[in-house]
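Visitor: Here is the input, now give the coordinates:
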Amino acid sequence: MTAADGPQAVHAHCRPDPTEFIRANMRLAPAPSLPEIRLYTPHPASGLRRLIDPRQYADDEMDDDGPEPQPPYWAYVWAGGAVLARHILDHPQTVAGRRVLDLGAGSGLVGIAAAKAGAREVIAAEIDRNGVAALALNAAANGVAITVIGDDITRGSPLAVDLVLAGDVFYGQDVAERVMPFLERCLKAGIEVLVGDPGRAYLPRSRLRLLAEYKVPDFGQAKDSALEPSGVFRFEG
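Guide: Okay, the predicted model is just below:
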């Protein structure tokens, strides 16, 4: 076995193409609380682990010092994204004629809602390669055009947009610490920032003004449990 035939080569060879995998193993279905939008959605037989962790195909005795695979956040609707998307569809003037950035876009739900509501241009930023594939497929399935950026844009200058939509970006401390300075730079550049969140641990409440509340389901929530309000907030200086 040559160096090129080692564990890394095995893993690369076995990694499914995300676009083909999503098409073949996920189903288009209306998003929870958003019947206007259809998303590629996992089901019990989807086998998402095959897409996010190809190491399971390699020899069990092989060591892999690479990074852990990114959890498939993009495959599910989170309350922060759902509440933003619902608000945008109910109040299309929020985005109509404006250049919009969907930050941490995941499935693209928020960006799709913005495009449907009449945004002049929608850019979606998502760092997970599988999420990037899902986003493009979901946009096409809903008949909207979205420009996808597959890099972490939070370390750079704000993009040339009028509005940033940030759904569920405060679920972890490390993510919040990256996002906050970027949102502050957006404000200084004169860009409006709206946040959707059900009240995650790292939500910067002192910087937010509540605009609206909606009861939408959240990722991981039991189907029969009561829905709690999630908020749409304006991020302020």
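
Visitor: hey, let's count contacts and neighbours off CA atoms from now on
Guide: Fine.

Visitor: and residue 233, that's in a strand?
Guide: Yes: the assignment for residue 233 is a strand, going by DSSP: H, G, I helix; E, B strand; the rest coil.

Visitor: For the nearest residue to it once chain neighbours are set aside, give me its contacts.
Guide: Counting by C-alpha to C-alpha, 6 or more residues apart in numbering, residue 233 lies nearest to residue 210, which is 4.4 Å off, once chain neighbours are set aside. For residue 210, the contacting residues are 231-234, by C-alpha atoms under 8 Å, 6 or more residues apart in numbering.

Visitor: Please give the structure of this sequence too, so both can be compared:
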Amino acid sequence: MEAFVREHTTARATEFVPEVVLRVAEDVTPLWELTGASEPPFWAFPWAGGQGVARYVLDNPQVVVGKRVFDLACGSGLVAIAAALAGAGAVTACDVDEMALVAARINAEANGVTLETLHADVLATGVDAEVVLAGDVFYDRDMAHAVLPFLRRAAAGGAVVLVGDPSRPYLPKAEFERVAGYEVPVPRSLEGVAVLPTTVWRPRV
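Guide: The predicted structure follows:
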């Protein structure tokens, strides 16, 4: 898997979060066909929501310094890496896609940080973390339905919960409060536009 990630991606600084270098693909469709997976290779691109959370964490390191951080649906590991760079005590990057965890480990190494990786679906359970970060997890109705109770439980348990979202239609804004907003550059091949307004939210508790 590591050889596959390296062969089909190129290392480059993330445009909105230049502190983080990621291995990214040029085009989603050919890579998706190569993986044979049912879902796109979320690990091969810096999605807007993740860029927003990563930017916020790096600009506000007090949120994560010395704390146990959990990155839900980590994809490329962008958010987890940003938390580690900002001084988190320990960072777990979690995804249901094993390839994402391979990519996250490669990217973490390139950025000189260490992540714990977890290949699991944790949405029906809970996690032992002081900070829970999630970038772009409200991209469809089923995912939103599954992830919302998890985030509610984490916040109710005392964790700081931050969600990055570029105005996806399935985030229930009434249940969240705005923390920050950004204009995030994105690959036009993914989103059909060059920039997406992206908000970092936290649940109302």
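
Visitor: Let's have the contacts of residue 210 of structure 1 in a markdown table, adding neighbour count and distance to residue 73 of structure 1.
Guide: Output for these, formatted as a markdown table (neighbours: other C-alpha atoms under 10 Å; distance: C-alpha to C-alpha, whole Å):
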| residue | neighbour count | distance to residue 73 of structure 1 |
| --- | --- | --- |
| 231 | 24 | 20 |
| 232 | 28 | 20 |
| 233 | 21 | 22 |
| 234 | 18 | 24 |
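
Visitor: between these, which is nearest residue 162 of structure 1?
Guide: Within the contacts of residue 210 of structure 1, proximity to residue 162 of structure 1 (C-alpha to C-alpha) peaks at residue 234, which comes in at 13.7 Å.

Visitor: from what I can see that closest one touches residue 191, true?
Guide: No: counting by C-alpha atoms under 8 Å, residue 191 is not a contact partner of residue 234 of structure 1; they are 11.3 Å apart.

Visitor: residues in contact with the counterpart of residue 140 of structure 2 in structure 1?
Guide: With TM-score structural alignment as the criterion, residue 140 of structure 2 lines up with residue 172 in structure 1. Residues near residue 172 of structure 1 by C-alpha under 8 Å, 6+ apart: 201-202.

Visitor: tell me the SS of the residue nearest to residue 233 of structure 1?
Guide: strand.

Visitor: Quick check: it vs residue 46 of structure 1, distance?
Guide: The spacing between residue 210 of structure 1 and residue 46 of structure 1, counted by C-alpha to C-alpha, to the nearest Å, is 38 Å.

Visitor: that's a strand at residue 182 of structure 2, yeah?
Guide: Yes: with three-state DSSP as the criterion, residue 182 of structure 2 is part of a strand.

Visitor: Leaving out chain neighbours, which residue sits closest to it?
Guide: Taking C-alpha to C-alpha, 6+ apart, and ignoring the residues beside it in sequence, residue 182 of structure 2 has residue 198 as its nearest neighbour in space, at 5.2 Å.

Visitor: Could you report the neighbour count for the equivalent of the one you found over in structure 1?
Guide: In the superposition onto structure 1, residue 198 of structure 2 corresponds to residue 230 when matched by TM-score structural alignment. The criterion is other C-alpha atoms under 10 Å. On that basis, residue 230 of structure 1 has 24 neighbouring residues.

Visitor: isn't there a strand covering residue 230 of structure 1?
Guide: Yes: under three-state DSSP, residue 230 of structure 1 falls within a strand.

Visitor: Please tell me how far it sits from residue 97 of structure 1.
Guide: For residue 230 of structure 1 relative to residue 97 of structure 1 (C-alpha to C-alpha), the value is 26 Å.

Visitor: swap in residue 113 of structure 1?
Guide: Separation of residue 113 of structure 1 from residue 97 of structure 1 (C-alpha to C-alpha) stands at 13 Å.

Visitor: what's the answer for residue 142 of structure 1, then?
Guide: Distance from residue 142 of structure 1 to residue 97 of structure 1, by C-alpha to C-alpha: 19 Å.

Visitor: Can you get me a residue count around residue 144 of structure 1?
Guide: Under the neighbour criterion other C-alpha under 10 Å, residue 144 of structure 1 is assigned a count of 16.

Visitor: So the counterpart of it in structure 2: helix, strand or coil?
Guide: With TM-score structural alignment defining the correspondence, residue 144 of structure 1 maps onto residue 113 in structure 2. Secondary structure, three-state DSSP: residue 113 of structure 2 is coil.

Visitor: Which residues are in contact with residue 113 of structure 2?
Guide: Here residue 113 of structure 2 is in contact with 81, 84-85 (C-alpha under 8 Å, 6+ apart).

Visitor: Could you rank those residues by neighbour count and give me the top one?
Guide: The member of the contacts of residue 113 of structure 2 that has the most neighbours, counting by other C-alpha under 10 Å, is residue 81 with 33 neighbours.
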